[in-house]
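Trainee: sequence? don't have it. structure:
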């Protein structure tokens, strides 16, 4: 009985840590352009700075300052990807660096290239990259191979997707956080364990949704933050590790697919290429997926899914 009580207590404490971490991650994400000290963030979590530092490092596998610095650099990289008009100097100031040179040093240390070179080499700007030449003056083979890949993706999406511009309504979601792409399945298992006894899975309005808070182009796959989510009514409250979020209404590129699991990367890459080809710019909101079936019951193990990229209008 003592051991069982101890395990129950540990489980309750772990759930409370994870619940508060949901709040902390949302707070950090919306305040990256402001000063963020350990004391400030610990207050959001309602822990002492010393205790919070230990909890954060254990759950996130990196210290708070390192996490904040990484997220600022990744946000800056995302801005370089999607906002041609923004100056690198402005990015340095926006994300709290003391100077342009300090930002450039930190960015180069993290990504291996300077912000200006990163912007030029972006795959999403393939149409604006000048063709590099080899020493003999011939087009570089890797660039030819890259253009071949882009062409293939454009052809693939033409054959495998229905694309449209749509107005998405506001959506209320319950979610479980996954840190790293390998943790998504476990996050969905936890979400279903919470939702099934409540009868949410039998409601005809319930949809399963995956929200990508980070881009695989700028964040390591082991550190991407992904929400395993489902649509719920507004009155549904947070409980345990299951948090609540709201996806704002807005204009989205919608790509409808029927694809296998290994084809998701291809679907997303081709949809972003379509976005750039059509002259759209990604909005400051997270891409997401809405599923319309259980792929395990599909005769070809395919997902019937809509991919959404919020765009600026």
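Mentor: Looks like it arrived, so ask away. Given the structure is predicted, the values throughout are model-derived calculations rather than measurements.
Trainee: can we go C-alpha only for contacts and neighbour counts from here?
Mentor: OK.
Trainee: list the contacts of the closest residue in space to residue 153 that isn't next to it in sequence.
Mentor: Closest residue to residue 153 apart from its sequence neighbours, by CA to CA, 6 or more residues apart in numbering: residue 270 at 5.3 Å. Applying CA atoms under 8 Å, 6 or more residues apart in numbering to residue 270 gives the contacts 153-154, 156-157.
Trainee: out of the residues you listed, which end up buried?
Mentor: Burial by neighbour count, 16 or more other CA atoms under 10 Å: within the contacts of residue 270 this picks out 153-154, 157.
Trainee: count the neighbours of residue 84 for me.
Mentor: By the measure other CA atoms under 10 Å, the count of residues near residue 84 is 11.
Trainee: helix, strand, or coil at it?
Mentor: Three-state call for residue 84 (DSSP: H, G, I helix; E, B strand; the rest coil): coil.
Trainee: and for residue 177?
Mentor: Classification of residue 177 by three-state DSSP places it in strand.
Trainee: second one coming, line it up with the first:
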């Protein structure tokens, strides 16, 4: 009974966070959300705070700012007002005020290069990325249309070596369910090169093929969004991924003529370095784009 209650509370907390991420460009209505989840607002707030250590409104503010700070770098054809609207702000002045409180500079200063020192300070927290010798200058993506994918997942707070244990748990679940045909996907709700690593939300996902039967449905589910993506194929070792993400968002996207959206990027593993003994990976990285 205790486990059932914990699983239900975990599912509610994850459902709330999923709703926030997928509706970040709207005026998020907490009353409607509590009705959809069939729980009181008080209970909903308490479950969320217990799970994530901050209240729902603080989380919405954090996610809006994380998305906006990324779009200001990548979407050079969008105005600051466009980006504010895309991230759910009703006015540019309110967006500028909260942005400056968080990043100690205006959105314009950030967009004009202020993000670079901020980003370097974050990467400095990840020595493996600093030591990476990988070079991506000649890499060109394939433009693809990706379908929606239904996944089972475990959420990991933070971009750190603890992700390995999350993947081990997920792989144990796969073996327990005797799932043979599936995809391993890592969802990046944040750009870890401009979001403090301890704040990043990393989602380890299993996407079973439609013929697979799931007998243990302990894990929560959500849908990975369909859309148009730039697909990069790469291989390397632990530490190269963060350096690659930095290159994609800070160099390739601003120079590409494309803009990104608020949909999260994701990596589809062909070889998962968190599950391989040599810590080498082979993956396809998908970045949502528009033109």
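Mentor: Sure thing, it's come through. What you see is a predicted model, and the numbers here were worked out from it, not measured in a lab.
Trainee: that older thread, among the contacts of residue 270 of the first structure, which recur in the second structure?
Mentor: Counting by both residues aligned by TM-score structural alignment, their matches' CA atoms under 8 Å, the second structure reproduces these contacts from the contacts of residue 270 of the first structure: residue 157.
Trainee: with distance to residue 203 of the first structure and secondary structure added, can I get the contacts of residue 270 of the first structure in TSV?
Mentor: What follows is the contacts of residue 270 of the first structure, written out as TSV (distance: CA to CA, whole Å; DSSP: H, G, I helix; E, B strand; the rest coil):
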residue	distance to residue 203 of the first structure	secondary structure
153	37	helix
154	37	helix
156	35	helix
157	32	helix
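Trainee: okay, the contacts of residue 270 of the first structure in JSON lines with distance to residue 262 of the first structure next?
Mentor: Below are these laid out as JSON lines (distance: CA to CA, whole Å):
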{"residue": "153", "distance to residue 262 of the first structure": "14"}
{"residue": "154", "distance to residue 262 of the first structure": "17"}
{"residue": "156", "distance to residue 262 of the first structure": "14"}
{"residue": "157", "distance to residue 262 of the first structure": "15"}
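Trainee: which residues in the first structure form strands?
Mentor: 161-168, 171-179, 208-212, 225-231, 243-247, 250-259, 288-291, 303-310 (DSSP state E).
Trainee: just give me the match in the first structure for residue 164 of the second structure.
Mentor: Counting by TM-score structural alignment, residue 164 of the second structure corresponds to residue 185 in the first structure.
Trainee: ok, how many other residues are close to that match?
Mentor: As a burial measure, residue 185 of the first structure scores 12 neighbours (other CA under 10 Å).
Trainee: now check the second structure for the residue matching residue 51 of the first structure.
Mentor: In the second structure, the residue matched to residue 51 of the first structure (TM-score structural alignment) is residue 43.
Trainee: can you give me the distance of its match to residue 261 of the second structure?
Mentor: Residue 43 of the second structure sits 32 Å away from residue 261 of the second structure, taking CA to CA, to the nearest Å as the criterion.
Trainee: what does residue 130 of the second structure give?
Mentor: From residue 130 of the second structure across to residue 261 of the second structure, the span is 28 Å (CA to CA).
Trainee: of these two, who's got more company?
Mentor: The residue with more neighbours, out of residue 130 of the second structure and residue 261, is residue 261; 18 against 15, by other CA under 10 Å.
Trainee: which residues touch that one?
Mentor: Going by CA under 8 Å, 6+ apart, residue 261 of the second structure touches 71, 288-290.
Trainee: any of the residues you listed buried? List them.
Mentor: Listed as buried from the contacts of residue 261 of the second structure are 71, 288-289; burial here means 16+ other CA under 10 Å.
Trainee: thinking again about what came up before, just put the strands of the first structure in CSV and tack on distance to residue 38 of the first structure.
Mentor: Compiled in CSV, the strands of the first structure are given as follows (distance: least, CA to CA, whole Å):
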stretch, distance to residue 38 of the first structure
strand 161-168, 37
strand 171-179, 21
strand 208-212, 26
strand 225-231, 21
strand 243-247, 23
strand 250-259, 34
strand 288-291, 31
strand 303-310, 32
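Trainee: point out the most buried one among those strands.
Mentor: Among the strands of the first structure, ranked by average contacts under mean count of other CA atoms under 10 Å, first place goes to strand 225-231 (a mean of 24).
Trainee: tally of neighbours for residue 217 of the second structure?
Mentor: Residues near residue 217 of the second structure, counting by other CA under 10 Å, number 10.
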